[in-house]
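**Student:** Sharing a model prediction with you, sequence too.
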Amino acid sequence: MISSLPPENLREIFEYLIVPENEHKENLALLLYNCLLVNRTWCRNVVSVLWGRPFHLLRGGSSQLINVYISCFPKEAQESIADSGINLNLSDILTGPLTFDYISMLREFNYELIYSCVLQWINVKGRIKINENDKNVDDESIESEEEEEEEDSFSDINQINSKNKSELVSSITYEICKQFFLKCGTLKCFKLSREMYPTISNYFLTIVKLSGAKDAFSQLEEFKLIVRDMDFDILPIMTEYCNTIKSFEIYSLPFLPSNEAGNIEVIRRLGSLNDFLSMQRGLKKLTLGIEIGDNFNQIEQTFRPIRLSPIISSLKNHMESLNSIKLQYIKDFFEVHVEDIIESVPNVHTLLFEGCILNKVSRRSLKSKFTRLRKFSFWKTAFTLDALSTIISNGNETLKEIQLYGRITDSCSDTEKRTSLLSIFSSCSKLEYLQLHTNWLDLGTSSEVLHELGESLPPSLFHLEFDFICNPTDLNALFESCSCMIKCLALGIGTAATNGIGINDVNDANLAVIREYAKQKKSLKTLMLIGYYVNASFQAIEDTNKFVKVIRRESYRKSEYIWDL
């Protein structure tokens, strides 16, 4: 009987229902509310799981969480919030002893969600104690009734200007964070960002200095940090607090040093990042998004040797544990070569580049090669054929999924590019998924490419996506020359417009060829047509739908298989 399972097993089941990967699966989290009523043991376990990440589960009515949490605060903390100007009525506070210590159950700390809840809570309360100088002088539409209320000690929240309102929300959020760190125990996940609320001052980063933060972070497993130009550097503090990070994401929106002092500061921050990564034990997942301003190269050249090389080298400390790495917005790897990346992370199963420029290859013999690489992507990335070939040829024995949506920077002919690129795919004996955005790659016309593409596809492939403008003869040549049994065929935009939205040039004749392939091979199950418009007639699409499932999608997107979206 499941009702008699040990508490630790029950908790594992309940936690599975609310992990982020399952939130979209028929709202599994809603099942937990029914589990509250089974018995006392179930109720205790479910409550602790729900209150482990409450801000994610109650986004619609999450302002109510603030009342519950304030009820858990000591009296002096409640008075501090009231002193900030909030009309804190006794009705807001839950009287009597609480059944559970809700603060101690918190396991996932997301600053922006807490800030958002406080903002919503203040707006719901609607009235606030303000000074005459805090009123919004830009609002000239205050009615006479509201003018009479100015004599009262409390006024409408909308009468204060946005700056003072932001400061108020930040102040209350800071007080709530202070209580969380004092009583929450050890956190599993910490996300620190002001991406949704860019007007928040740098002061929000200092919450990591609050009393109790060191203990709260001592067993931290997931850390996501989004900062911007010259934000307060918290990584030295976090390096002192924790070395148990399993998943780390950092997005540093661009470092823009304008002088030598700024240049030194950038280097210091890169050093902090290197130290933080080096101190972790058992890092499994890394997302590194660092955008350094273009003028970084133009300042003192004597600072160049530091750069990204130590950071890439520090990943060798996680050679056995690191299985997923995303490198984003790195416009210049400076002295880092593709071989350096391979030797630093030979055991990764996922290697993704987004918005990068990767063009340095040393052509030296490698000390190690990829042993488990399954997923690889260049998304909106500029690269040389040498860089691409070096990565794939050193992972061709295990690669299963490849996505190429970028630009080849080599100044070679279409024929040379095509020959080099297609020969790479044929060496991947386990390749199952290939997404090839040829409009970016300049490989030549469809009549030149499709026959060669078909011959280069390994027998293991079952998902193929490309965006050639092709006629029925060329499409038929692809089908006849390939030895694989395609299960999913995705045909992309032929005439591209802005933002990746355009016309899909698949017409009735193309669909007739696809139907014939589906009837003969009996492997094709899904046809995906990508584009805001499709040239094929409604009747032709309906006829095709009798043989394969036809799916329409307006624009390109990252592969859900590769990027785990």
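**Tutor:** Everything's here; your move. As the structure is a computational prediction, the values presented were derived from the model and not from experiment.

**Student:** When you work out contacts or count neighbours from here on, use the C-alpha atoms and nothing else.
**Tutor:** Noted.

**Student:** N476 - that's part of a helix, no?
**Tutor:** Yes. Judged by DSSP: H, G, I helix; E, B strand; the rest coil, N476 forms part of a helix.

**Student:** Tell me if I'm right that it and V513 touch.
**Tutor:** Yes. With contact defined as CA atoms under 8 Å, N476 counts as touching V513 (6.4 Å).

**Student:** ok, and the closest non-adjacent residue to I424?
**Tutor:** Using CA to CA, 6 or more residues apart in numbering and skipping residues adjacent in sequence, the residue nearest I424 is S389, 6.5 Å away.

**Student:** Specify the local secondary structure of the one you found.
**Tutor:** S389 - assigned by three-state DSSP - is helix.

**Student:** Just to check, it is in contact with F425?
**Tutor:** No. Counting by CA under 8 Å, S389 does not reach F425; the two are 9.6 Å apart.

**Student:** those strands in the stretch 151-300 of the chain, which residues are they?
**Tutor:** Along the stretch 151-300 of the chain, the stretches classed as strands by DSSP state E, counting those that start in this stretch are 155-156, 189-192, 222-227, 247-255, 285-292.

**Student:** which ones are touching the residue lying closest to K183 once chain neighbours are set aside?
**Tutor:** Of all residues not flanking K183 in the chain, S104 sits nearest, at 5.3 Å (CA to CA, 6+ apart). By CA atoms under 8 Å, 6 or more residues apart in numbering, S104 lies in contact with F180, K183, C184, G185.

**Student:** could the residues you listed go into JSON lines alongside neighbour count and distance to K316?
**Tutor:** Below are the contacts of S104 laid out as JSON lines (neighbours: other CA atoms under 10 Å; distance: CA to CA, whole Å):
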{"residue": "F180", "neighbour count": "24", "distance to K316": "35"}
{"residue": "K183", "neighbour count": "19", "distance to K316": "37"}
{"residue": "C184", "neighbour count": "23", "distance to K316": "34"}
{"residue": "G185", "neighbour count": "20", "distance to K316": "32"}
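
**Student:** Select the longest helix from this structure.
**Tutor:** The residue-count maximum for a helix in the chain (DSSP state H) belongs to helix 162-183.

**Student:** can you pull the buried residues of it?
**Tutor:** Buried residues in helix 162-183, counting neighbours by 16 or more other CA atoms under 10 Å, are found at 165-166, 168-174, 176-183.

**Student:** residues in contact with it?
**Tutor:** Contact with helix 162-183 is made by 70, 73, 77, 80-81, 84, 103-104, 106, 114-115, 118-119, 122, 134, 199-200, 204, 207, 210-213, 216, as judged by CA under 8 Å, 6+ apart.

**Student:** Second structure follows, compare the two:
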Amino acid sequence: MPRLLPADCLNEIFECLEDDKITLHSCLLVNRLYCEIAVRILWRNVWNFKYNLQYISRVSSSIIGTLISCLPKESKELLHKNGIFIVARTQKSPFFNYPSFCKVLSIHKIDQIIQYTLETQQSINNLRSMNYIKYLFSQEIFKMFMNQISSLKSLDYYSEESKNIQNIMIIYFPGAENCLTYLTELNCSSDVYPEFFYQISQLCHNIKSITIDFEDVISDGLIELISLQKNLKNLKLISNNYGGTENFTSSLTKSSLTLTRLIIMQYHIPLTFISVFKNLQELVLSFDYRDSFYDFNVLQYISFPHLKVLKFLFAIPRIDILIKFLEINGKNLTEFHVGDHDNSLNLAVAKFCPSIKILFTLFKENELETLKTILNNCQYLENIKIWCGDDYLNDKELLNVLVNHSPKYFHELGIFYCSINKSSIILPKELDEFFMNWKNRLTQESISLTIYKNFDGIGLDANLENMEIINKYMKMGLIAKFTTKEYDYFEY
């Protein structure tokens, strides 16, 4: 009889599969031990499935069927009394109390699943009847969650992704206080009806992470919720709208000492409010145009003594202003990401950022000397991501510089191929020579290599001989890890 892995080992393995719902679901079918461990991880955030429409349809039916089977008797009777007859996945009692495993609730995804179920299983022609039935159905589902989840960790509520979400007063359901009091993460739209925010404001004062997608309306309830938080550490703001955020940003002043991570995406959010967050450790700004940084000049003289991570995913502020910012705040930076090119900025990194460990920046094909300067000055550098092809660096020249100039801690390289010309990609002989030279380095540090393919799917792995060389050095242990990824601007 084959020996089974211990439960704690299986748990660690299944934790790595949390985002792969298909594989994780298949683990349920192996044996009872696998099922008991995998089911808790699967249902922790069961709403996080990202597959084709056919798969989503099947999963939606499966989830709602399981939830119906878990409803208490009085809820089922109430639904039947109101003419709501939805076929459950099974008529038998469920093997587990699935709702109790949930640590993440997504209100809009639950709404979508219920909407889909009613449209496919109910013969309802009257819109009012449909809305009323959905209200009753949603109420019983959320009542069950509030009663069964001992301590919810994350709550998602995006209004634009649902069809007329009903105003369900979840805080008044039995068990809601235990369920919501220790909520640590909230992801929401700014225009969710105010009563929702007022409700959770009564219980949730220790939310650590909030993501807000700004719509045309910013709920007063959201502003109150923000102002009541005692330990807000992570904040992500997404806005495509002009103005209207002043009242909101003023509500953040109470979090001026606790906030350590701030991400702002898209446009039209004034940046001057950032100056109050003296304990920021990570700042990420993602704007398409340099004009969006019109008030960044206010920040150039502000000291953020704890700032370690600074990222500009697309456009960057005016160069002289950004360089001044680095002069004041670059000393403690360990990670810097810039999605635009400027040689003087790269030289400023070499001058003002000696502690950098992770760097993403752009070099033109004639700027190898600037790369050498960074490698020589930034002696703690461990990881660099660089574009190759077109007007940017040649990959062969890049690898030669890394062999001869990279500091002793360096061990991770990412190459973004932007060229559509296959001839610009390193030849097998040249690649082999790089690894041989790397092997002879004094540090004997193995290297991890990530290839980001261009829009045509071209990278050095397109050459079979290159892959044979990579496999050879992986077996030797010289390559610790080799990965290929699709081109993605938003990786951060």
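**Tutor:** Structure's in. What do you need? Remember, predicted model here, so these are calculated numbers, not experimental data.

**Student:** Structural similarity score between the chains, please.
**Tutor:** Remark: TM-score between the superposed chains equals 0.72 [TM-score structural alignment, normalised by the length of structure 2]; 455 aligned residues with a CA RMSD of 4.6 Å.

**Student:** re earlier: filter the contacts of helix 162-183 of structure 1 down to just the ones in helices.
**Tutor:** Of these, the ones assigned to helices by DSSP H are I70, A77, S80, I81, I114, Y115, V118, L119, I122, A213, A216.

**Student:** Counterpart of the second one over in structure 2?
**Tutor:** By that I understand A77 of structure 1. Under the alignment (TM-score structural alignment), A77 of structure 1 pairs with S75 in structure 2.

**Student:** Over to the last one?
**Tutor:** Using TM-score structural alignment as the criterion, A216 of structure 1 maps onto C179 of structure 2.

**Student:** can you map out the strands along the stretch 351-492 of structure 2?
**Tutor:** Going by DSSP E, counting those that start in this stretch, the stretch 351-492 of structure 2 shows strands at 358-360, 383-388, 412-417, 447-452, 479-485.

**Student:** Can you lay out those as JSON lines showing distance to G244 of structure 2?
**Tutor:** As requested, these are exported to JSON lines (distance: least, CA to CA, whole Å):
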{"stretch": "strand 358-360", "distance to G244 of structure 2": "33"}
{"stretch": "strand 383-388", "distance to G244 of structure 2": "37"}
{"stretch": "strand 412-417", "distance to G244 of structure 2": "38"}
{"stretch": "strand 447-452", "distance to G244 of structure 2": "38"}
{"stretch": "strand 479-485", "distance to G244 of structure 2": "38"}
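
**Student:** Relative to L285 of structure 2, which of the ones you listed is closest?
**Tutor:** strand 358-360 (14.3 Å; CA to CA).

**Student:** ok, average deviation of that closest one from structure 1?
**Tutor:** Mean deviation of strand 358-360 of structure 2 relative to structure 1 after superposition (mean CA distance after the TM-score superposition for structure 1): 1.9 Å.

**Student:** so that strand matches what in structure 1?
**Tutor:** With TM-score structural alignment applied, strand 358-360 of structure 2 matches the range 433-435 in structure 1.

**Student:** can you pull the buried residues of that stretch?
**Tutor:** Buried residues in stretch 433-435 of structure 1, counted by 16+ other CA under 10 Å: Y433, L434, Q435.

**Student:** got it, and stretch 351-367 of structure 1?
**Tutor:** Neighbour counts using 16+ other CA under 10 Å place L351, L352, F353, E354, G355, C356, I357, L358, N359, K360, V361 of stretch 351-367 of structure 1 among the buried residues.

**Student:** quick one: what's aligned to L461 of structure 1 in structure 2?
**Tutor:** When structure 2 is aligned by TM-score structural alignment, L461 of structure 1 is paired with L381.

**Student:** Its match against L413, yeah?
**Tutor:** No. Using CA under 8 Å, L381 of structure 2 makes no contact with L413, being 10.9 Å away.

**Student:** the more surrounded of the two?
**Tutor:** The neighbour count for L381 of structure 2 versus L413, taken as other CA atoms under 10 Å, is higher for L381 (25 against 20).

**Student:** any idea how far the more buried one is from E397 of structure 2?
**Tutor:** Using CA to CA, to the nearest Å, L381 of structure 2 is found at 19 Å from E397 of structure 2.

**Student:** got it, and I37 of structure 2?
**Tutor:** 50 Å.

**Student:** T484 of structure 2 too?
**Tutor:** Distance, T484 of structure 2 to E397 of structure 2, using CA to CA: 21 Å.

**Student:** which ones are touching the residue nearest to K331 of structure 2 when sequence neighbours are not counted?
**Tutor:** Excluding its sequence neighbours, the residue lying closest to K331 of structure 2 (CA to CA, 6+ apart) is C353, at 5.0 Å. By CA under 8 Å, 6+ apart, C353 of structure 2 lies in contact with L326, G330, K331, N332, L333, T334, C378.

**Student:** Dump these to CSV, plus secondary structure and neighbour count.
**Tutor:** As requested, the contacts of C353 of structure 2 are arranged in CSV below (DSSP: H, G, I helix; E, B strand; the rest coil; neighbours: other CA atoms under 10 Å):
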residue, secondary structure, neighbour count
L326, helix, 23
G330, coil, 29
K331, coil, 19
N332, coil, 20
L333, coil, 24
T334, coil, 20
C378, coil, 21
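
**Student:** quick check, nearest of the residues you listed to L4 of structure 2?
**Tutor:** Distances from L4 of structure 2 to those, taken by CA to CA, are shortest for T334, at 43.2 Å.

**Student:** Residue in structure 1 paired with the closest one?
**Tutor:** With TM-score structural alignment as the criterion, T334 of structure 2 lines up with K400 in structure 1.

**Student:** Can you tell me how far L235 of structure 1 is from L187 of structure 1?
**Tutor:** On the measure of CA to CA, L235 of structure 1 and L187 of structure 1 end up 17 Å apart.

**Student:** Please say which of these two ends up with more neighbours.
**Tutor:** Ranked by neighbour count (other CA under 10 Å), L235 of structure 1 and L187 place L187 first, with 23 against 20.

**Student:** Now do the same for that one: its match in structure 2.
**Tutor:** Structural correspondence for L187 of structure 1 with respect to structure 2 (TM-score structural alignment): L152.

**Student:** of S389 and F425 of structure 1, who's got more company?
**Tutor:** Ranked by neighbour count (other CA under 10 Å), S389 of structure 1 and F425 place F425 first, with 22 against 17.
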